[in-house]
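Novice: here is a sequence with its predicted model. Questions after.
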Amino acid sequence: MLQMAQFAIIRMQKFQVSDVQGIQKHNQRQGISKSNLDIDYSKTEQNYDLLNDQNLKYESEIKEKIAEQVKRKPRANSVVLSEFMVTASPEYMNALSAEEQKKYFEKSLEFIQERYGQKNTLYAVVHHDEATPHMHVGVIPITEDNRLSAKDIFNKQELRELQEEFPKHLQEHDFEIVRGEKGSEKKHLSSQEYKEKQDLEKEIQLLDKEIDGKKNEFIDLSEALPQEKLDVKVQKEITTDVKQKLFGDAEVTKKETGNYVLAP
């Protein structure tokens, strides 16, 4: 029986050529990020690339490989990069030694290259300067018959098999890991979206605490004014004030379970 969350995590996101420069800057830590406040730049020197000793110019490398293998010139909006984000449950990943973490990423890279082609794998950047160690692997989506087509390579069937086969590969190399949540309706999150989801869960906890505090204030106020009935509008304002503080103009709904979620 698992003693802690031990989920293998692999997610894929598609990018056009206009996105590539931003991906490069993030992966290679070129400049200080204003949006990702979780990066600890004092630990950035611990990051490494399993495939490259020096930083790459992603766009020129991608264009060169496409020109070498693909006969038809890609459209301006073509997907030229499929990036995988690889990690595991934070409790599991952070419990591994540095040597075990590196092996985890090496075997993950091995799995990706065997499945999508070694020559089409551009980088495998491991980040140790964020809360949970993780790896970004860039693959140029070129088919076996030399077409640039992320749509054909990463169809629904392939994405389902990816989630099934990835943990199996790691299990074969002595990692006690299982696949994450199942369900075709689950959205595969990018690393930034995954971070935002975690931040939202923290905000939900703070929201619950603040609402509890407001309830206590309401009770105290009711006891202090036994002859007066508080207007229902006051109760709504109490909850709305807390929601507004945390979520701004975003609509917030409460499920029967008591968990607050952003409304679609």
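Specialist: Great, that's in hand. In this text, all values refer to a predicted model and were calculated from it rather than measured experimentally.

Novice: from here on, just use CA atoms for contacts and neighbour counts.
Specialist: Fine.

Novice: buried stuff in stretch 40-56?
Specialist: Residues of stretch 40-56 classed as buried by neighbour count (16 or more other CA atoms under 10 Å): 47-50.

Novice: show me which of these is closest to residue 132.
Specialist: Residue 132 lies nearest to residue 47 out of the buried residues of stretch 40-56, by CA to CA, at 12.4 Å.

Novice: OK, contacts around the closest one?
Specialist: Residues near residue 47 by CA atoms under 8 Å, 6 or more residues apart in numbering: 125-129.

Novice: just the buried ones from these?
Specialist: Buried by 16+ other CA under 10 Å: 125-129, out of the contacts of residue 47.

Novice: between those, which is closest to residue 202?
Specialist: Set against residue 202, the nearest of the buried ones among the contacts of residue 47 by CA to CA is residue 129 (20.6 Å).

Novice: follow-up on the earlier one: pipe the contacts of residue 47 into JSON lines and attach secondary structure and distance to residue 184 per row.
Specialist: Formatted as JSON lines, those follow (DSSP: H, G, I helix; E, B strand; the rest coil; distance: CA to CA, whole Å):
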{"residue": "125", "secondary structure": "strand", "distance to residue 184": "29"}
{"residue": "126", "secondary structure": "strand", "distance to residue 184": "28"}
{"residue": "127", "secondary structure": "strand", "distance to residue 184": "29"}
{"residue": "128", "secondary structure": "coil", "distance to residue 184": "31"}
{"residue": "129", "secondary structure": "coil", "distance to residue 184": "32"}
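
Novice: pick the one among the residues you listed closest to residue 106.
Specialist: Out of the contacts of residue 47, the member with the shortest distance to residue 106 (by CA to CA) is residue 126, at 10.0 Å.

Novice: look up how far residue 11 lies from the closest residue to that closest one other than its chain neighbours.
Specialist: Distances taken as CA to CA, 6 or more residues apart in numbering put residue 135 closest to residue 126, at 4.2 Å, once the chain neighbours are dropped. As judged by CA to CA, to the nearest Å, residue 135 and residue 11 stand 11 Å apart.

Novice: between the two, tell me which one has more neighbours.
Specialist: The neighbour comparison of residue 135 against residue 11 (other CA atoms under 10 Å) goes to residue 135, with 29 against 19.

Novice: and the more buried one, which of the three is it?
Specialist: Classification of residue 135 using DSSP: H, G, I helix; E, B strand; the rest coil returns strand.

Novice: residue 141: what's it in contact with?
Specialist: So residue 141 contacts 79-82, 116, 120, 148-150, 153 (CA under 8 Å, 6+ apart).

Novice: distance check, the closest residue to it other than its chain neighbours against residue 81.
Specialist: In space, and not counting its chain neighbours, residue 141 is closest to residue 150: 5.0 Å by CA to CA, 6+ apart. Between residue 150 and residue 81 the computed distance is 8 Å (CA to CA).

Novice: try this one side by side with the last:
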Amino acid sequence: MANVCIVRHQGYIKSKMRFPYQHNFRTLKNYGNKNIDVSLTHLNTCIVNNLKDGETYLTAFNRMYESGKFKGQLKVQGAEEKQTKFVDEFLVYPPNEKITEMSLEEQEAFFKKELQAIQNYFTDIIVLSANVHRDEAFHPKDEEMKALFPEGKVTPHMHVIAIPIVHDKKKDCKRISITELWKGQFSYRKFQNYMYNAVGKEYGFDRGEMHDFGEAEKHLDVEAFKLKEAEKSLNKLEAEIKLKEQSLVERAKDLEPEEHINLFNVKDVIKQQKAINYALKMEKDKNALLLKEKESLNQTIKDKDELILAQNHEIQNQQEKLSEIEKKLSLEKDKTNDILNIKVSDECLRQVYLDEAKKKIKLYDLVVRSIKDFLPELIKASPKFIRELLDYRILHKEDLPQEHDNNRHK
């Protein structure tokens, strides 16, 4: 088995940044990746984590970008290959035999040296996290990788997520650009040479084969691997389809009526049989296509019917609500009219009381002024009047009411 440490990289656009975050930090409860053994997840370690509490790769990127830590135009629409790669992921794969012989402390020290070498080579990148996984089996997709990593065995490896920052000499500022980060001929080979000299030699690793051509072919990212596997699957399916077509042709031959074949008509029979087989195949393909279109049309009609039914139900609900609102408005209107009527009655009554009060006040005022004018004269006249009554002894019972009335009128 080869004794080579591979360091690969893969860029991620904005819309796909959640995938490496979920994978590296194991945030999901149920993983679609069956290579992960959750019983070993507790052995995973995080060497570097520059994310604040509650941050993801995207929110951390936005925080740094908005604070002016780096500049650059961010293209997030259009074809994926033309969009800005927000982060670059470095995947460090040491050989299985070497890394599994190390203790956890030795593994940790090795991965820290690999991380430091990456940062020394790309001096301006901003590392967001570095996670070591010890719970994931590796399944190589090409022969070269199969020679390095045994199929289905857990191999400790490291994921380093960094913002690809370069120094713009013209503008004298830091700028995001994964293209500039890997600019130049054989840039990936130069990086592998540096990693080998910086760390690989110390641990006795081999450099591995170097190619003067097709370098990108040997260092495809994960998406390129998937594409190649998809092409293989497509070729396999095409071969299976051809076999099935041949089988159908043979079955069609068995279904046709037998015809006496001799040396004179054998060519005509063969030609006729081919024409029949071709016609049967065309008819079968046509029927399959029609059936597929029919199913699609039925499904569309069903979806439309469900949508119309839902809309009718919603309209009915809205009509019922409108009727309830109209009833409530009618009740409120009646209450308002009653209140207005009451207010009008109260106002009329208040005006009547007010008029009576004004009359009483005028009367009281007149009485007070009369008393005020008459009282001094009465006070002056009272002693003399009383004396006259006493002197002349005119205070008699039979005369008292008349005298009292006369005095009152005076």
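Specialist: The structure has been received and is ready for your questions. The shown structure was predicted, so the numbers you read here are calculated from the model rather than taken from an experiment.

Novice: circling back to that earlier point, quick one: which two of the contacts of residue 141 of structure 1 are the most distant?
Specialist: Largest separation among those by CA to CA: 79 and 116, giving 15.2 Å.

Novice: higher neighbour count, those two?
Specialist: Between residue 79 of structure 1 and residue 116, residue 79 has the larger neighbour count (other CA under 10 Å), namely 21 against 18.

Novice: corresponding residue for residue 28 of structure 1 in structure 2?
Specialist: Here residue 28 of structure 1 is matched to residue 25 in structure 2, going by TM-score structural alignment.

Novice: three-state assignment of residue 75 of structure 1?
Specialist: Following three-state DSSP, we place residue 75 of structure 1 in the coil state.

Novice: still on that earlier bit, any of the contacts of residue 141 of structure 1 buried? List them.
Specialist: Using 16+ other CA under 10 Å, the buried ones in the contacts of residue 141 of structure 1 are 79-82, 116, 120, 148-150, 153.

Novice: let's have the residues you listed in JSON lines, adding secondary structure.
Specialist: Listed next are those as JSON lines, based on three-state DSSP:
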{"residue": "79", "secondary structure": "strand"}
{"residue": "80", "secondary structure": "strand"}
{"residue": "81", "secondary structure": "strand"}
{"residue": "82", "secondary structure": "strand"}
{"residue": "116", "secondary structure": "helix"}
{"residue": "120", "secondary structure": "coil"}
{"residue": "148", "secondary structure": "strand"}
{"residue": "149", "secondary structure": "coil"}
{"residue": "150", "secondary structure": "helix"}
{"residue": "153", "secondary structure": "helix"}
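
Novice: can you give me the strands in structure 1?
Specialist: 7-16, 48-49, 79-88, 121-127, 134-139, 178-179, 252-254, 260-262 (DSSP state E).

Novice: tell me which of these sits most buried.
Specialist: strand 134-139 (a mean of 26; mean count of other CA atoms under 10 Å).

Novice: that strand versus strand 121-127: what angle between them?
Specialist: Strand 134-139 of structure 1 runs at 170 degrees relative to strand 121-127, counting by axes from the mean of the first three to the mean of the last three CA atoms, to 10 degrees.

Novice: returning to what we had before: list the residues that contact both of residue 150 and residue 81 of structure 1?
Specialist: In contact with both residue 150 of structure 1 and residue 81: 14, 141, using CA under 8 Å, 6+ apart.

Novice: now the match of residue 28 of structure 1. Nearest residue, chain neighbours left out?
Specialist: Closest to residue 25 of structure 2 by CA to CA, 6+ apart is residue 131, at 7.6 Å.

Novice: now do the helices in the stretch 151-264 of structure 1.
Specialist: Residue ranges of the helices in the stretch 151-264 of structure 1, as given by DSSP state H, counting those that start in this stretch, are 156-171, 191-224, 232-247.

Novice: those helices: which one's closest to residue 183 of structure 1?
Specialist: With CA to CA, the closest approach to residue 183 of structure 1 among those belongs to helix 156-171: 9.4 Å.

Novice: picking up where we left off before, burial check on the match of residue 28 of structure 1, number of neighbours?
Specialist: The local packing of residue 25 of structure 2 (other CA under 10 Å) involves 16 other residues.

Novice: and it, how far from residue 108 of structure 2?
Specialist: Distance from residue 25 of structure 2 to residue 108 of structure 2, by CA to CA: 17 Å.

Novice: before we move on, back to that, so who does the residue nearest to residue 126 of structure 1 touch?
Specialist: So residue 135 of structure 1 contacts 84-87, 105, 124-127 (CA under 8 Å, 6+ apart).

Novice: what's it aligned with over in structure 2?
Specialist: For residue 135 of structure 1, the residue aligned by TM-score structural alignment is residue 158.

Novice: on that earlier part again, ok, the buried ones among the contacts of residue 141 of structure 1 vs residue 38 of structure 1, which is closest?
Specialist: Distance ranking of those against residue 38 of structure 1, using CA to CA, places residue 82 first at 24.0 Å.

Novice: which non-adjacent residue is nearest the alignment partner in structure 2 of that closest one?
Specialist: Structural alignment places residue 82 of structure 1 opposite residue 88 in structure 2 (criterion: TM-score structural alignment). Spatial nearest neighbour of residue 88 of structure 2, chain neighbours left out: residue 11 (4.3 Å); criterion: CA to CA, 6+ apart.

Novice: repeat that for residue 161 of structure 2.
Specialist: Residue 161 of structure 2 sits nearest to residue 89 (CA to CA, 6+ apart), 4.6 Å away.

Novice: could you count how many residues lie near residue 184 of structure 1?
Specialist: Count around residue 184 of structure 1 with other CA under 10 Å applied: 10.

Novice: try residue 16 of structure 2
Specialist: By the measure other CA under 10 Å, the count of residues near residue 16 of structure 2 is 13.

Novice: go on, residue 315 of structure 2?
Specialist: Around residue 315 of structure 2 there are 12 residues (other CA under 10 Å).

Novice: before we move on, the earlier item: next up, the contacts around the residue nearest to residue 141 of structure 1.
Specialist: So residue 150 of structure 1 contacts 14, 79-80, 82, 141-142 (CA under 8 Å, 6+ apart).

Novice: in structure 2, what sits opposite it in the alignment?
Specialist: Counting by TM-score structural alignment, residue 150 of structure 1 corresponds to residue 178 in structure 2.
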